[in-house]
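Chemist: Below is the structure, and that's it, no one-letter string:
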């Protein structure tokens, strides 16, 4: 076995670390009860759902949300996990497309009579869309259409694997499939940040959103890498692609160098995010205040995802000794 090290990325974000949402325990109890009562989940799936610890994820990424908004966000995350499980390995591209279509129809509330997982999707989507204010619904639908397209593309890539995938192409696809865009929408909804559409579409704001998604993607790929290797070879993972793309200049099969490179990309993206935030143009006093809160939401998403990745049982880093955030794990050599 070989030891690999992920540097302490939380140490770069200490100014943004917040206490866990105090509503976590209530949502955790509701979540576990829902899983135990769900007849459509197998025992293996129930175990996987509990290990995912979705209430912890929501409590970390929205640390200052009230309980009602947090519960809706959790219901959405449950819906997203269903989509992920139904479209991931061993699902074919055709199966992934079918479930992606059902997922989108559920959000657009055009899904007809449904049974099994589809009926659960329909129910959860109806609850989410019924709770979210009308102002934010079009954004949420558009974000989930992109998510559905992203997971189908991943399924197609699994069926037609390529070894010349570039980091640029990978990140372009990952921005949709990671599913973070809906949480940007939820963040604006939670804080009632009715930012004008032309301001949201401004290149400066769009770039901050993109870099937020990239930072979450990079950290998710780092912390999930071992799990993905064991389950499916981690072909759709930044660490793997970095070992294949000549631009990264990684020595052949050097996992640690690829991990270090991924950490470096995160650090550089964070630095650029800070620079761009400092250079934001003014959109008027009211919009500027909302944008400042939106930037705070973005950082909560980045920090919260890291905290959850370190603490949840899903990725197996929760029992790590030493400084929280400093990860060492073992794998067979390549």
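Modeler: Everything's here; your move. Owing to the predicted nature of the structure, the values given are computational and were not obtained by experimental measurement. Numbers count the residues shown, from 1 in each chain.
Chemist: From here on, just use CA atoms for contacts and neighbour counts.
Modeler: Noted.
Chemist: Do you have the helices of the stretch 201-334 of the chain handy? List them.
Modeler: 203-232, 238-242, 255-278, 285-311 (DSSP state H, counting those that start in this stretch).
Chemist: With distance to residue 23 and mean neighbour count as extra columns, can I get those in TSV?
Modeler: Output for these, formatted as TSV (distance: least, CA to CA, whole Å; neighbours: other CA atoms under 10 Å):
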stretch	distance to residue 23	mean neighbour count
helix 203-232	23	18
helix 238-242	33	24
helix 255-278	29	17
helix 285-311	15	20
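Chemist: dropping in the other structure now:
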């Protein structure tokens, strides 16, 4: 018996997402202020009309307030609103610069930097609207922040902007593929985690001096957190990016090209690397909390450090939940994909 070729069905390509947090000790927590802060922040952003009506609708579907509610679950209403504004500023800048060349990207980025440095200065005529968005966001958010936290944010924002400009430069080079190390170095800034960690401090209402935040153990924990965010984000965003032929700047593609492997091989390499980072993070976390090679700074400061360390752990869980719970990468299929781990590229 022969089979008519028209009756043969071929399953579309797919990849399986590893359960990278199967041994992660932090559970999903969401802020009770989520809906209220979301409504306020979305209304604030929409007042600038940064997108077309259809573009704004698509932007809102990604629910960038949800990532704040999941990663800053202990924030007060005021601070959570500021965290939502941060995410909206991040992703508005991202959407606006994704289609620009290097000079256009630089112009937008420098507008935000000047606004962060001078939040009381009126923005000049003709400047991209992202300048005023950044000014208002930071003026409100920084009003009650400790000085050290504000200084860390400003420094981190500069590094973040430099990485956005670098990404545009590589985009201009026409399908430039980094080495894995080049990619991770740039992406650690580009993912925006360091500015977000300053907001983690604000959400926890801690005031930790620079010399403690610069301790090698704390630096390692922040680096591990960032790398886990990058790797998890890129595995989830790969489908969205490959479908629009924009996946060159993605860890899956970078690993595939450098290791001469396919999507499955790239995902497996990332999964194995993520497992190693999880193990390292939890070991260093325990060393900090149990004072193994890490000093005590007094009861009150130790409590603040502990809150921050646990905050980093919660951030990882929250970010993972947002990858599936928002419409950013998987549309309405996110929660089902979170269960099945199967991502169909179609």
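Modeler: Sure, I can see it. Computed from a predicted structure; not experimentally measured.
Chemist: how close does the aligned residue in the first structure for residue 329 of the second structure sit to residue 327 of the first structure?
Modeler: Under the alignment (TM-score structural alignment), residue 329 of the second structure maps onto residue 315 of the first structure. The spacing between residue 315 of the first structure and residue 327 of the first structure, counted by CA to CA, to the nearest Å, is 11 Å.
Chemist: again, but for residue 132 of the first structure
Modeler: Taking CA to CA, one finds residue 132 of the first structure at 37 Å from residue 327 of the first structure.
Chemist: Please apply the same query to residue 162 of the first structure.
Modeler: Distance from residue 162 of the first structure to residue 327 of the first structure, by CA to CA: 30 Å.
Chemist: Which one's more surrounded, those two?
Modeler: residue 327 (20 against 10; other CA atoms under 10 Å).
Chemist: Now do the same contact list for that one.
Modeler: 5-8, 317, 320 (CA atoms under 8 Å, 6 or more residues apart in numbering).
Chemist: Going by distance to residue 46 of the first structure, which of those residues wins?
Modeler: residue 317 (20.4 Å; CA to CA).
Chemist: Quick check: that closest one touching residue 310?
Modeler: Yes. When contacts are counted by CA atoms under 8 Å, residue 317 of the first structure is listed as touching residue 310 (5.4 Å).
Chemist: which residues are in contact with both of those two?
Modeler: Joint contacts of residue 317 of the first structure and residue 310 (CA under 8 Å, 6+ apart) are residue 223.
Chemist: The second structure: strands as residue ranges?
Modeler: Remark: strands assigned in the second structure by DSSP state E are 14-16, 342-344.
Chemist: Distance of the equivalent of residue 55 of the first structure over in the second structure relative to residue 32 of the second structure?
Modeler: In the second structure, the residue paired with residue 55 of the first structure is residue 65, using TM-score structural alignment. Residue 65 of the second structure sits 13 Å away from residue 32 of the second structure, going by CA to CA.
Chemist: The two: which is more packed in?
Modeler: A direct count of neighbours by other CA under 10 Å for residue 65 of the second structure and residue 32 places residue 65 higher, at 27 against 14.
Chemist: returning to what we had before: turn the helices of the stretch 201-334 of the first structure into TSV, columns for distance to residue 90 of the first structure.
Modeler: TSV is the format used below for those (distance: least, CA to CA, whole Å):
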stretch	distance to residue 90 of the first structure
helix 203-232	9
helix 238-242	20
helix 255-278	26
helix 285-311	24
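Chemist: Quick check: which of the ones you listed is nearest to residue 63 of the first structure?
Modeler: Residue 63 of the first structure lies closest to helix 285-311 among those, at 7.5 Å (CA to CA).
Chemist: roughly how far is that closest one from the heart of the chain?
Modeler: Relative to its parent chain, helix 285-311 of the first structure has a centroid offset of 14 Å by CA atoms, centre = their mean, to the nearest Å.
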